[in-house]
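Colleague: Quick one, what's the 3D model for this:
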Amino acid sequence: QVQSQVSSLHKAASVDNSSPLLVRSLAFRAQEELEGQAWYHGKMSRRDAEKLLKEDGDFLVRKSTTNPGSYVLTGMHNGLAKHLLLVDPEGTVRSHSYHPET
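Modeller: Below you'll find the predicted structure:
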């Protein structure tokens, strides 16, 4: 009986419940939520983003023009604009690395 329970647990754990349609639907909903945020500005160049920052603490998130599929956090700190490249490989935006050409 124990072996039967282990076998059924293994079988249940091996079933992949995600479908391409579900993944696409979740990505679409995440994009809609992102676009509803005041700090999100869509596809924008580094230079245009810097023009929107006025004082320390101002920030925005934009789609990278040089790294398709990536996002950039642009913020003002000590009077200088900083750009932090964010990546979204699994549906979660997270810090990746600094990219000076972004």
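
Colleague: make it CA atoms for all contacts and neighbour counts henceforth
Modeller: OK.

Colleague: In a helix, Val6, correct?
Modeller: Yes. Read with DSSP: H, G, I helix; E, B strand; the rest coil, Val6 is one of the residues of a helix.

Colleague: and Asp48, how many neighbours?
Modeller: By other CA atoms under 10 Å, the residues close to Asp48 number 9.

Colleague: Please give the structure of this sequence too, so both can be compared:
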Amino acid sequence: MKPFEDALKNQPLGPVLSKAASVECISPVSPRAPDAKMLEELQAETWYQGEMSRKEAEGLLEKDGDFLVRKSTTNPGSFVLTGMHNGQAKHLLLVDPEGTRSNSY
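Modeller: The predicted structure follows:
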């Protein structure tokens, strides 16, 4: 099983938001700002792409299993896992373990 498919299967069931509605979704969790060392480590990873929009991220994905991590443009300080699954881009907001949970949008 591919890592992105595994992550999708492990998401708790909840309301499904349309792509249009999800753009307005703001995380209820106040994320901790990443420190300089963490950002330096992230930038060394090939899968980390920095701050970019959903549309830009989707443009980088070519086939099922492709993924990247990016800084969210709509939830400042948050990160998003964007991956291709069944020919469609999926976006998972990553929440600190002290937060509530990850949101699929």
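
Colleague: Please state their TM-score.
Modeller: Once superposed, the chains reach a TM-score of 0.63 (TM-score structural alignment, normalised by the length of the first structure), with 71 aligned residues with a CA RMSD of 2.1 Å.

Colleague: What strand or helix carries the residue most central in space within the second structure?
Modeller: The residue lying closest to the centre of the second structure (CA atoms, centre = their mean) is Val80, at 1.9 Å. In the assignment (DSSP states H and E), Val80 of the second structure maps to strand 79-85.

Colleague: In the first structure, point out the residues matching that strand.
Modeller: The alignment of strand 79-85 of the second structure onto the first structure (TM-score structural alignment) spans residues 71-77.

Colleague: chain center to the matching stretch, what's the gap?
Modeller: 13 Å (CA atoms, centre = their mean, to the nearest Å).

Colleague: Mind reading off the mean deviation between it and the second structure?
Modeller: With mean CA distance after the TM-score superposition for the first structure, stretch 71-77 of the first structure departs from the second structure by a mean of 0.3 Å once superposed.

Colleague: Need the contact partners of that stretch.
Modeller: Here stretch 71-77 of the first structure makes contact (CA atoms under 8 Å, 6 or more residues apart in numbering) with 49-50, 53-64, 81-88, 93, 102.
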